[in-house]
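Engineer: Predicted structure and sequence below. I'll ask about it afterward.
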Amino acid sequence: MSKKFSALVVLAIMLTTFSMATTVVAYAQTGFDGRNTASAMYVWNDSDAETQWGIERIFNGVYDGYIPTADVDLAIVDTGIDLDHPDLMANIVWGYDAVRGRTADDGNGHGTHCAGIAGAIRNAMGVVGVYSNVDLYAIKVLGPSGSGTFTDIAEGVYAACKGPDGKEGTADDADVISMSLGGTSDSAELHNAIIHAYNMGIVIVAAAGNSGDGNPSTTEISYPAAYPEVIAVGATDMNDAIASFSNSGPYVEVAAPGVSIYSTYKGGIYKTLSGTSMACPHVAGLVALIIAVKGKMPVGTFSDTGTSTIRGYLHSTALDLGTSGWDASFGYGLIQASQLI
């Protein structure tokens, strides 16, 4: 029997505990292509951008700069994405359904929320993602309830490795995989898929988990975040404190905003949710932006400190919070994007 995973913050009890669940109706601008040329300035004029404290925090209020147009493919491995959401549809270039083999459309809302954090379009409406020109892959591995099997999740990772053409080693292989999901049991099947993607040079980012007890000396394990090939992301609040629910442990690598995060949701609307699920796509979007600005770099390892690898770049540019240096709650610190602008 396949073991079960649950998307972090998807379950109703977690939404009640960790989410404001505020619903906002989007402006009715359908079919708008928000992509920009290489000379466009990174000035976010989206109507609700002022509500996105997380984006502002990692960019430190620096909004002027060039938006790169390099093709960077970011796979959201989750509950799917709302394929018709006006703030996402122009960036969604491919979908894959590992659950039923039908559609990658989101029946839950969790994957759509994560996709918006990483890559919502800059289009004078709604919200904007960390990298608004990214190519999004909607890879559904969790059903409408927000749960799924190791087998389906591993299949989704392998699908991301191949991209739309179904072949590995071509230009449309995913560059980044974002996984806002987790479970407490290890899985050789999933780990093998993660290792395969890592060996291909794909950057894998995962939520650290929402079972934290507020004590950094205790360890709460979540997979795939705990795998050494994965960048595990903890969640911070508006005061740069670690979120009360955020897992701690020796595998936590960096932290990102994850409390009261406003983003896209299924049905063309917007919601505010909390969880390490929301922190994860902030990092995945930043990784995509790093690749767009600096080009492909080696993924690197947990211990890297220089800027010659993706992981080293994240570590060396992070804002050190908590105990000086690496610690079990913040990892190397709060991610920072302003150096790229």
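Structural biologist: Structure's in. What do you need?

Engineer: make it CA atoms for all contacts and neighbour counts henceforth
Structural biologist: Will do.

Engineer: ok, now which ones touch Asp105?
Structural biologist: 80-83, 95, 138, 140 (CA atoms under 8 Å, 6 or more residues apart in numbering).

Engineer: What subset of these is buried?
Structural biologist: 80-83, 95, 138, 140 (16 or more other CA atoms under 10 Å).

Engineer: where along this protein do the strands fall?
Structural biologist: 4-7, 23-25, 73-78, 92-97, 135-140, 147-149, 176-179, 181-182, 203-207, 230-236, 252-257, 261-265, 269-273 (DSSP state E).

Engineer: Let's have those in a markdown table, adding distance to Ile195.
Structural biologist: Listed next are those as a markdown table, based on distance: least, CA to CA, whole Å:
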| stretch | distance to Ile195 |
| --- | --- |
| strand 4-7 | 19 |
| strand 23-25 | 38 |
| strand 73-78 | 16 |
| strand 92-97 | 21 |
| strand 135-140 | 18 |
| strand 147-149 | 18 |
| strand 176-179 | 12 |
| strand 181-182 | 17 |
| strand 203-207 | 10 |
| strand 230-236 | 9 |
| strand 252-257 | 18 |
| strand 261-265 | 31 |
| strand 269-273 | 30 |
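
Engineer: try this one next to it:
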Amino acid sequence: MKKTSMTIITTLLICFCFTNYGHAKTETNQYYTVILKDRSKWTQSIKKIKKSQGEITYTVPEIGLIQFKGNQKVAKTNASLFKSLSPSLKLEKPSTSTSKSFKKPNSSVNSIKGLDSTLPALWDMQWDMKEITHNGESYNIESGSSNVTVGIVDSGIDIDHPDLVDNLKSGSKNLVPKGGLRGTEPEETGDINSINDINGHGTMVAGSIAANGEIKGVAPNTGIKVYRVFGNKSADAVWIIKAIIQAAKDDVDVINLSLGSYYIDGNIYKDGELLDNKWADVEGYKLAIEYANKLGSVVVASAGNDSIDVSNKSELNDFLKKKYAEEGKTFNGVGIEAPGELPGVVTVSSTGPTQQLSLFSNFGKNYIDIAAPGGDSRLLEKYGQEAWWDGGLFRQEQVLTTFNTGRYLFASGTSMAAPKVSATLALIIDQRHYKNRPSNSIDYLYKNGVKKDIEPNLAYWGNGQLDVYNAVK
């Protein structure tokens, strides 16, 4: 691919959303997710749902999960089959709100190389990588190999990006079904090999893991596989659950989930009507993560970008009540964040260039496991948008990564923090021979892969702030 110019865009990544969308009235068809009581009766259960006029729309047989379309009569007729049932929940597509771009000629690119000629052209713009790799020293010790794979559950990847193409392994999969979200995306063919990124978010995440060209990721020689779960719209939670299962079956070592949502453990009401919510999607997440852990995969998730103490349920509930009120809903119960708050997940908060918790990052004691650089907005708040843009201050606090059509962009969000942890775990697994030993690799990360000079703060960064050089030295 020609390298006569590079386009750099800046964006704020917002991947967290609100679920339990408008549920239909009694006799109106809607989508349901169920977990079967007895997985051995899988075929029988499918037949019974179909016989009662339910349309099977998605399945994850490994954990006994079925999504079907039908009215409440279908759900009630087959209730004896189900361990849990709820209206299917959706995750909105990750936001890539681009604002400004420019092209940089080759002469200028060449002038900003780092002191080490082996470092890439745009290295001096990568404050985050310089910090956690000790200005590239970690690459001289361990840069990864194709023996270890990070699975990226996201919106796909730019399959031709020059910084990523050599790391992309065969076996990536598209989990978006034909017709996309509830049949509203006719451009979605359901082709399992269709992994190209039309959103951009997955390509951003991939760059932080394994970019190896004009920029570098944490593990530039590590293999990556992509599990596409977002098209142009929201994703059904069941697709993400399926992707976790599939990645584990494909022998992926680390599964990166730069996504998440808030759920209610309780009852949700609209116009005085109880909306059935018995936790099936969250149970699906739990079962999928447990399945992945048992097969030897580490699961890593981003913490979210709402500046909330997720462990403070009073604060979280107040936040969610305001959001539900906008939809004319109320609830009785407790809010949680999934998958980040579930067992078996390494949950990552974000820090900025000052090594403070990013202003946007969620946090919470016993919620956050580790922190990594994901950008910040302190300079934006201090100086205002005009000075932030025109003075180039965004380059000082957002992180540079890969983007669609061979481009690069500045971005911020916990979505940019999580993949750095995933990539570091891949390095640890490769170097320490921890294949299929997720607990060992996680314990090693928490003990060795953190900064030694940072004041402890369990709520902000759990076991510490990521240090890739310390992890591999």
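Structural biologist: Sure thing, it's come through. Because the structure is predicted, anything quoted here is derived from the model rather than measured.

Engineer: For Gln339 of the first structure, state which of the contacts of Asp105 of the first structure is nearest.
Structural biologist: Closest approach between the contacts of Asp105 of the first structure and Gln339 of the first structure, by CA to CA: Ala138, at 28.7 Å.

Engineer: what do we get in the second structure for that closest one?
Structural biologist: Here Ala138 of the first structure is matched to Val226 in the second structure, going by TM-score structural alignment.

Engineer: swap in Val230 of the first structure?
Structural biologist: Matched to the second structure by TM-score structural alignment, Val230 of the first structure sits across from Val345.

Engineer: How about the contacts made by Ser244 of the first structure?
Structural biologist: Neighbouring residues of Ser244 of the first structure by CA under 8 Å, 6+ apart: 212-214.

Engineer: Could you measure from the closest residue to Gly163 of the first structure other than its chain neighbours over to Ala75 of the first structure?
Structural biologist: Among residues not flanking Gly163 of the first structure along the chain, Asp173 sits closest, at 4.5 Å (CA to CA, 6 or more residues apart in numbering). Using CA to CA, to the nearest Å, Asp173 of the first structure is found at 9 Å from Ala75 of the first structure.

Engineer: Now the common contact residues for those two.
Structural biologist: Ala160.

Engineer: With neighbour numbers in mind, choose between those two.
Structural biologist: Remark: of Asp173 of the first structure and Ala75, Ala75 carries more neighbours, 32 against 26, as counted by other CA atoms under 10 Å.

Engineer: got a list of what that one touches?
Structural biologist: 136-139, 160, 174-178.

Engineer: any idea how far the equivalent of it over in the second structure lies from Phe230 of the second structure?
Structural biologist: Using TM-score structural alignment as the criterion, Ala75 of the first structure maps onto Gly151 of the second structure. The gap separating Gly151 of the second structure from Phe230 of the second structure is 15 Å, by CA to CA.

Engineer: ok so, going back, how about the buried ones among the contacts of Asp105 of the first structure in TSV, adding distance to Met278 of the first structure?
Structural biologist: Output for those, formatted as TSV (distance: CA to CA, whole Å):
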residue	distance to Met278 of the first structure
Gly80	15
Ile81	15
Asp82	17
Leu83	19
Gly95	21
Ala138	16
Lys140	17
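
Engineer: What are the boundaries of the helices in the stretch 201-341 of the first structure?
Structural biologist: Under the criterion DSSP state H, counting those that start in this stretch, the stretch 201-341 of the first structure contains helices at 276-294, 310-317.

Engineer: Check those helices for me and report the most buried one.
Structural biologist: With neighbours taken as mean count of other CA atoms under 10 Å, the helices of the stretch 201-341 of the first structure reach their highest mean count in helix 276-294, at a mean of 27.

Engineer: what stretch of the second structure does that one fall on?
Structural biologist: The alignment places helix 276-294 of the first structure over residues 414-432 of the second structure (TM-score structural alignment).
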